[in-house]
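1. how would this look folded up:
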Amino acid sequence: MTWLHENPDIKTIRVAASDLNGVARGKRIPTKFAQNIEQDGTRFPLSVLNLDIWGEDIDNSPLVFEAGDPDGVALPTERGFMPMPWLENPSALLPMWMYREDGRPFDGDPRHALAAVLKRYADRGLTPICGTELEFYIVDDSGKDLKVVPSERSGKRRPGAEILSLRALDAFDNFFTALYDGAEAMDIPAETAISEAGLGQFEINLSHSHAMKAADDTWLFKLLVRGISRQHGFAASFMAKPYPEYAGNGMHVHFSVLDADGNNIFDNGGSQGTDVMQHAIAGCMNALGPSALILAPHGNSYDRLVPNAHAPTSICWAYENRTAAIRVPGGNHKARRIEHRVAGGDVNPYLMLAAVLGAALTGIEDAEMPPAPITGNAYDQGLPQLPGSWAEAIESFESDARIKRIFPAELIRNLVATKRQELQAFADLSPEEQIDLYLDTV
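-> This is a model prediction of the structure:
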């Protein structure tokens, strides 16, 4: 309760956990009840973490009628209370994760899925360090068609994209200032902001940190960006492809792994990296097809994964090559790391990091070796491809042995049922309805 005592202006709190789609599910509670929540948690139906993107129950889910829709116990994560700078009334958010009545972690909780992968690393004396790069569009969605947001300074709408343009950033200086202030208040390490290749598209990098904090930071930052944008009169969207004619939103993740002495096990003192890094690359490559459902979880996700559109489509790796799915950046050898470039901005960060780090660990455990790194344009080399459709990705995820080494059976079952239900309904949506569905939910 220390934080609340230091912030006596807080009127209400929100308790929330991430569902499988990364949507925050929870409750609003008066501050006077906060101590009870912090000590004992609160109760949610387990099925709340397994809703579809519309917020509906999953048909025939064993969590609902078959089991009597039982409660779990939502307990605070180690993150603790934090402000919600996008709300007019002083409010605090308390992130939660779900346990069963008997105290066991709920296997359908995406944060627990990541925790299980990280325990496998810890059992080997290893600690993954991760940083994410989040791309998003700011859009005027007040009319029938999406438009670029007018500049806060000139009132004019930018006629085109401007990569790494200071003018584009400065046009929304009030927005970005509020965003960085909010990130600092929430202990989210927001670093560099740039303008990107799309119309009204930007990217902000989050500093490298331990993997669970990186996942928390990413999930919370998406809430913050969407909230601050609405506070400024427009929308922010992480959906994979809001505009057919412009680049999609990605969420690249950089990761290295430290041993018990704090040494980077990918660093061999030069640019090549260690054999262990090669094993991790092979693990990531071999899991790209089966894990596509995590990296591209929605119907709109597959509009982004097309050739020559700034998103990888080929299963390959390379040094300093942004057309490859797996890239090893240059720079100081002490920071040797892997960049995984497939995930869209619409992913659940907990599941994404669990999939990427779990795949890398599988490669390390099995001492797998990748093929030779490519050079040149990956789009032109006839390489193996990522799944080309949502339906294909669902089938691959459900049946793959590698996925079963990374994720618990209950989560696999729940996610597959969710995506099959969404796939069936998605087929009936018009393009306009698809944008309405995903624009600021994912």
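
2. make it CA atoms for all contacts and neighbour counts henceforth
-> OK.

3. now the helices for the stretch 201-350 of the chain?
-> Taking DSSP state H, counting those that start in this stretch, the helices of the stretch 201-350 of the chain run over residues 211-231, 275-286, 292-295, 301-304, 349-365.

4. can you count the residues close to Ala122?
-> Residues lying near Ala122 (other CA atoms under 10 Å) number 14.

5. Please identify the helix or strand for it.
-> Taking DSSP states H and E as the criterion, Ala122 maps to helix 110-123.

6. Same question for Asn36.
-> With DSSP H and E as criterion, Asn36 is part of helix 34-40.

7. How about residues contacting that helix?
-> 1, 13, 75-76 (CA atoms under 8 Å, 6 or more residues apart in numbering).

8. Out of those residues, which is nearest to Arg104?
-> Set against Arg104, the nearest of the contacts of helix 34-40 by CA to CA is Leu75 (11.7 Å).

9. give me every residue that touches the nearest residue to the closest one once chain neighbours are set aside.
-> The shortest distance from Leu75 to any non-neighbouring residue, by CA to CA, 6 or more residues apart in numbering, is to Gly41 (4.4 Å). Contact analysis of Gly41 by CA under 8 Å, 6+ apart lists 73-76.

10. Does anything pack onto the helix holding Ala122? Which helices or strands?
-> In terms of contacts (3 or more CA pairs under 8 Å, 6 or more residues apart in numbering; DSSP states H and E), helix 110-123 is packed against strand 127-140, helix 211-231, helix 349-365.

11. want to put them side by side, so please do this one too:
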Amino acid sequence: MTLRTTLTAPRSAGLHTGDPAAFYAAIFDMNGILRGKRLPLSHLSKVLSAGTRMPLSSIGVDIWGTDVAGTRLTLERGDLDGCCLPTGRGLLDLGWPGNPFPLLPLWMTCEDGSPYLGDARHLLAAVLARYAALELTPVVATEVEFYLTDPAAATSGSDSIYAISELAGMSAFLDDVYAVAAACGISVEAATAEGAPGQFEFNLVHQPDAMKAAEDTLFFRQIIRNAARRHGHEASFMAKPFGDHAGSGLHVHFSVLDAKGQNIFSNGTPEGSAMLRHAVAGQLATLADLSLAFAPHLNSYRRLAPGGLAPTRIGWGYENRTSALRIPAGPDVARRIEHRVSGADANPFVVLAAILGGALHGITQQLSPPPPISTNAHVEDQPRIAKDWPDALERFRRVDLVGQILHPDFVAAFAACKQQEQEVFAAHVSDFEMKTYRLAL
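-> Down below sits the predicted model:
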């Protein structure tokens, strides 16, 4: 596997001008959170040529940034270092408020130069290498949903889906997001006001580089957070921050090109090709066992509940937004699959590795899907997506196919991370629990 590197680092034309005094060198951990160090600008040439060192354990910390005992990377192995090398993206100005420092994105290798499979970038790279070996290229786009709130007040108002008035009222914020994203090489299409007060969605452009699509999505989330803070708001990518309003998803659209650049899902009909059905079948066959990739947190499963457009059953359909997989209408040349399971809280590297890996499993094994669903998929007699977080974890770590689609090293590390997070939540007594039981019993 070849690492993308660069000898120069052109800085994106973001909010800040002039030469920065320092830069951030960072990796994304397994939860999709940036972790790294601030370095003087004088160190940039060294980092570009040789990278920088960080503990292997730093990529496998839990959601609170605590070492995960189950990975056995700290005390048991002396907390050994990995080498973090540039991804080739160069310096990016993500617009941190009051902070002129750009980010240099990195990915982690072992001491011997081999990929460290705890890094989900390598996970996705391995899946894409399997496509390349078959002369296939996934074309990917993501849809990013989130809530924009006033830090001093709870969300208010009424549902106003696709309301232009809500978009117009946030024009300065939206303009800021588009400008910073463009300067970072992130192409963004439509912005919409979604089905709840303060909920918005951005559509990123389809591109034949799934690795860039994943990293664009994570950088874009940070750009949104930073812009929100500059405009006096907070942005939340929780899957279900408000119990009485819609959840936020990370929908993924993808098609696959052959060596001639032809879409293998297209056959001149609205139904799509046999290859499309094989890809659908592969995703359906693996979806339950890969649920943890799409819904990695406790809060994720509050979104995957009946009564909304987030799926609960493992099925597919044409223009059916209640199904886990939707085949959108439109021009035949753009025939594609929309995967609707992932929450906005998921790590796009893991999500794309799981989606594309599952689809490739179906293509290579020539699997056939069940009939498409044209009614409310929530009430159909179809298998369920993992019913809760513990169920998802158990499926993820015990099924051999998960390790084949992803990688056993990543599966073990991610499962250990989620096990530790579950144990912490299980030991925490909530305010609601206290109010319910303290005086009643």
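
12. Quantify their similarity with the TM-score.
-> After superposition, the two chains reach a TM-score (TM-score structural alignment, normalised by the length of structure 2) of 0.93; 422 aligned residues with a CA RMSD of 1.7 Å.

13. sorry, back to before: of the contacts of helix 34-40 of structure 1, which is the nearest to Tyr243 of structure 1?
-> Checking the contacts of helix 34-40 of structure 1 one by one against Tyr243 of structure 1 (CA to CA), the nearest turns out to be Ile13, at 35.8 Å.

14. With Ala190 of structure 1 as the reference, measure out to that closest one.
-> Going from Ile13 of structure 1 to Ala190 of structure 1 by CA to CA, to the nearest Å gives 24 Å.

15. before we move on, what about Ser61 of structure 1?
-> Taken as CA to CA, the span from Ser61 of structure 1 to Ala190 of structure 1 is 38 Å.

16. Compare these two and say which one has the larger neighbour count.
-> Ala190 (21 against 18).

17. who's in contact with the equivalent of that one over in structure 2?
-> Counting by TM-score structural alignment, Ala190 of structure 1 corresponds to Val188 in structure 2. Contact analysis of Val188 of structure 2 by CA under 8 Å, 6+ apart lists 178, 181-182, 202-205.

18. so what's Ser47 of structure 1 up against?
-> Contacts of Ser47 of structure 1 (CA under 8 Å, 6+ apart): 57, 63-64, 69-70.

19. Adding secondary structure and distance to Phe175 of structure 1 as columns, could you present those residues in CSV?
-> Output for the contacts of Ser47 of structure 1, formatted as CSV (DSSP: H, G, I helix; E, B strand; the rest coil; distance: CA to CA, whole Å):
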residue, secondary structure, distance to Phe175 of structure 1
Asp57, coil, 36
Leu63, coil, 41
Val64, coil, 42
Asp69, coil, 42
Pro70, coil, 42
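
20. sorry, back to before: which of the helices of the stretch 201-350 of structure 1 sits most buried?
-> Stretch with highest mean neighbour count among the helices of the stretch 201-350 of structure 1: helix 292-295 (a mean of 28; mean count of other CA atoms under 10 Å).

21. what's the mean deviation for that one versus structure 2?
-> On superposition with structure 2, the mean distance recorded for helix 292-295 of structure 1 (mean CA distance after the TM-score superposition for structure 1) is 0.4 Å.

22. helices or strands next to that helix in the packing?
-> If contacts are counted by 3+ CA pairs under 8 Å, 6+ apart, helix 292-295 of structure 1 sits against helix 349-365, helix 390-399.

23. what's the helix holding Asn36 of structure 1 aligned against in structure 2?
-> Aligning helix 34-40 of structure 1 against structure 2 (TM-score structural alignment) gives residues 44-50.

24. picking that back up, filter the contacts of Val188 of structure 2 down to the ones in strands?
-> 202-204 (DSSP state E).
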